[in-house]
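Chemist: Just the structure for this:
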Amino acid sequence: MSGIDFTCNQFTGEIPPEIGKLSHIHALNLSHNNFSGAIPTTFSNLTQLDSLDLSYNNLKGKIPSQLVELNSLTVFSVAQNDLSGKTPDRKGQFATFEASSYEGNPLLCGSPLNNSCNEIGSHLPAPDGPVNQEGDSWLDMDAFYWSFIASYLTILLGIVLVLYINPYWRRTWSTSLKCA
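Modeler: Have a look, this model is predicted:
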């Protein structure tokens, strides 16, 4: 097999790491899908690979540093994903790839990109901060619960205060409780 082209197939989920066992392929194009997760480190086993295109997906995490071992690679693109961290070292074939191979990943840094890793690191959230396990949500559940409790107590105290101040309503309230 000389290549695999799964462009524009609306695939979802993580890229199967088993693709890294296909050691005789020369081209792998998984662009324009909805793949998520990390780039499998097993891709470093694709030693005969000439072209690797993972652009226009939802890939996250770092670009595996092991990919610099792909000495035959002439085309490489991870553009328009959500990758972060430092770009692979500029050695071997990776010294030939331009910034366009990495564009559309605002949290990537290092050469050949114009942003240094020190600048990017200062804008990242603290790694030990809370992580939203339920996915991206516009509603912060802790804030919701606290505001609900505060609203409930405010209404309850308002009713008690009105009954304490107004004797007519207090009598009406106590009479309605006796009849029930």
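Chemist: Only C-alpha atoms from now on, for both contacts and neighbour counts.
Modeler: OK.
Chemist: who touches the residue nearest the centre of the chain in this structure?
Modeler: With distances taken as C-alpha atoms, centre = their mean, the chain has residue 60 as the residue nearest its mean C-alpha position (5.5 Å). Shown in contact with residue 60 (C-alpha atoms under 8 Å, 6 or more residues apart in numbering): 36-39, 81-84.
Chemist: for the chain, what's the longest helix?
Modeler: Taking DSSP state H as the criterion, the chain has its longest helix at helix 141-165.
Chemist: Now that helix: buried residues?
Modeler: Within helix 141-165, the residues scored as buried using 16 or more other C-alpha atoms under 10 Å are residue 163.
Chemist: quick one: which of the contacts of residue 60 has the most company?
Modeler: Greatest neighbour count in these, by other C-alpha atoms under 10 Å, goes to residue 83: 25 neighbours.
Chemist: returning to what we had before: which other helices and strands does the longest helix of the chain contact?
Modeler: Applying 3 or more C-alpha pairs under 8 Å, 6 or more residues apart in numbering; DSSP states H and E, we find helix 141-165 packed against helix 167-179.
Chemist: between the helix it packs on and helix 141-165, how big is the angle?
Modeler: 100 degrees (axes from the mean of the first three to the mean of the last three C-alpha atoms, to 10 degrees).
Chemist: Would you confirm that residue 23 contacts residue 45?
Modeler: Yes: distance between residue 23 and residue 45: 6.3 Å, which falls inside the contact criterion (C-alpha atoms under 8 Å).
Chemist: One more sequence to fold, the one below, so I can look at both together:
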Amino acid sequence: MEFVTKTHLYTYNGVILSLIYGLDLSRNNFTGKIPTEVGQLDYIKVLNLSHNKFTGDIPSSIANLSQIESLDLSHNNLSGVVPHQLMDLYSLSSFSVAYNNLSGTCPQMIAQFNTFDQSSYEGNPFLNCTLPLMTTNPSVGHTTSDDDDDNNDGEGGFIDMESFYASESISYVMVLLITASILYINPYWRRVWFYYGGVTITTSYYFMVHYLPLSARYKVWEPRI
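Modeler: Alright, predicted model coming up:
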């Protein structure tokens, strides 16, 4: 593998490739089949081969990438089926084979594949998937599932902001009332409160006078001896 940076050419091979944690080769014009050697990238966590012109089957050797967390093979010309061996990728949290020429059935919705919706497989007209369809709600600008529509009817989202602000305001007022009540009932705490309040104000004033360029009209006049 070669990388060109300004006038320098860097070549990586052997052990270096097996230590790569992320590989993004998206949006190029790569053709041919995805090499089976990709399964030798033992420590890789992110692999993005999207928006190329790869053809042929998805190599089952990808199932050897036991630590991979994100796999994007979308927007290619891949054919065949989605290898069932990919079900063994238990660390996988992001997966897409959308917009290819895949056929057969989608992986079973178990384990980590239960978290992937239809957007991971869309654009494959011969791929049979029974998955919840994800739709975009234009009024709120986020993606929701058809299964959640009944639960979200009449709601403005997970948090009602008006109720949130109201509860925060009530909590703030309650803290002030409780503090004032304690200071009114207990004279000891009242003296301590005002003592430390005066010390804090005095310390803050002399700190600003000493370290900050304050105007003369903000400084206390001190008589000369």
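Chemist: List the TM-score for the superposed pair.
Modeler: The TM-score (TM-score structural alignment, normalised by the length of structure 1) is 0.62; 114 aligned residues with a C-alpha RMSD of 1.1 Å.
Chemist: thinking again about what came up before, give me the distance between the counterpart of the residue nearest to the centre of structure 1 in structure 2 and residue 37 of structure 2.
Modeler: The alignment partner of residue 60 of structure 1 in structure 2, by TM-score structural alignment, is residue 79. Separation of residue 79 of structure 2 from residue 37 of structure 2 (C-alpha to C-alpha, to the nearest Å): 19 Å.
Chemist: now residue 67 of structure 2
Modeler: Distance from residue 67 of structure 2 to residue 37 of structure 2, by C-alpha to C-alpha: 16 Å.
Chemist: burial measure for the nearest residue to residue 64 of structure 1 once chain neighbours are set aside, as a count.
Modeler: Leaving aside its chain neighbours, residue 64 of structure 1 sits nearest to residue 41 (5.7 Å; criterion: C-alpha to C-alpha, 6 or more residues apart in numbering). Neighbour count of residue 41 of structure 1, defined by other C-alpha under 10 Å: 14.
Chemist: which ones are touching residue 41 of structure 2?
Modeler: 17-20, 65.
Chemist: what about structure 1, which of these hold up?
Modeler: Retained in structure 1: residue 65, out of the contacts of residue 41 of structure 2 (criterion both residues aligned by TM-score structural alignment, their matches' C-alpha atoms under 8 Å).
Chemist: Just the buried residues of the contacts of residue 41 of structure 2.
Modeler: Counted by 16+ other C-alpha under 10 Å, the contacts of residue 41 of structure 2 give 17, 65 as buried.
Chemist: State the span of structure 1 onto which stretch 113-123 of structure 2 is aligned.
Modeler: Mapped onto structure 1 using TM-score structural alignment, stretch 113-123 of structure 2 covers residues 94-104.
Chemist: just stretch 192-204 of structure 2 next, same as before
Modeler: Stretch 192-204 of structure 2 corresponds to no residues in structure 1, going by TM-score structural alignment.
Chemist: Please say which position in structure 2 residue 11 of structure 1 maps to.
Modeler: So, by TM-score structural alignment, residue 11 of structure 1 is matched to residue 30.
Chemist: doesn't residue 54 make contact with its match?
Modeler: Yes: contact criterion C-alpha under 8 Å: residue 30 of structure 2 and residue 54 qualify, at 6.3 Å.
Chemist: Compare the two (neighbour count), which wins?
Modeler: Neighbour count, other C-alpha under 10 Å: between residue 30 of structure 2 and residue 54, residue 54 has more, with 24 against 17.
Chemist: Tell me which residues touch residue 16 of structure 1, please.
Modeler: Shown in contact with residue 16 of structure 1 (C-alpha under 8 Å, 6+ apart): residue 40.
Chemist: Give me the distance between it and residue 74 of structure 1.
Modeler: Here the distance between residue 16 of structure 1 and residue 74 of structure 1 works out to 23 Å (C-alpha to C-alpha).
Chemist: sec struct for the residue nearest to the centre of structure 1, please.
Modeler: Put simply, residue 60 of structure 1 is strand when judged by DSSP: H, G, I helix; E, B strand; the rest coil.
Chemist: do residue 9 of structure 2 as well
Modeler: Taking three-state DSSP, the label given to residue 9 of structure 2 is strand.
Chemist: Tell me the spatial nearest neighbour of it, not counting adjacent residues.
Modeler: residue 3 (5.9 Å).
Chemist: helices or strands next to the helix or strand hosting the one you found in the packing?
Modeler: If you go by DSSP states H and E, residue 3 of structure 2 is part of strand 2-5. On a contact count with 3+ C-alpha pairs under 8 Å, 6+ apart, strand 2-5 of structure 2 meets strand 8-11.
Chemist: In structure 1, what residue spans correspond to strands?
Modeler: 3-5, 12-14, 27-29, 34-37, 51-53, 58-61, 75-77, 82-86, 107-109 (DSSP state E).
Chemist: And the residue nearest to residue 64 of structure 1? What does it align with in structure 2?
Modeler: In structure 2, the residue matched to residue 41 of structure 1 (TM-score structural alignment) is residue 60.
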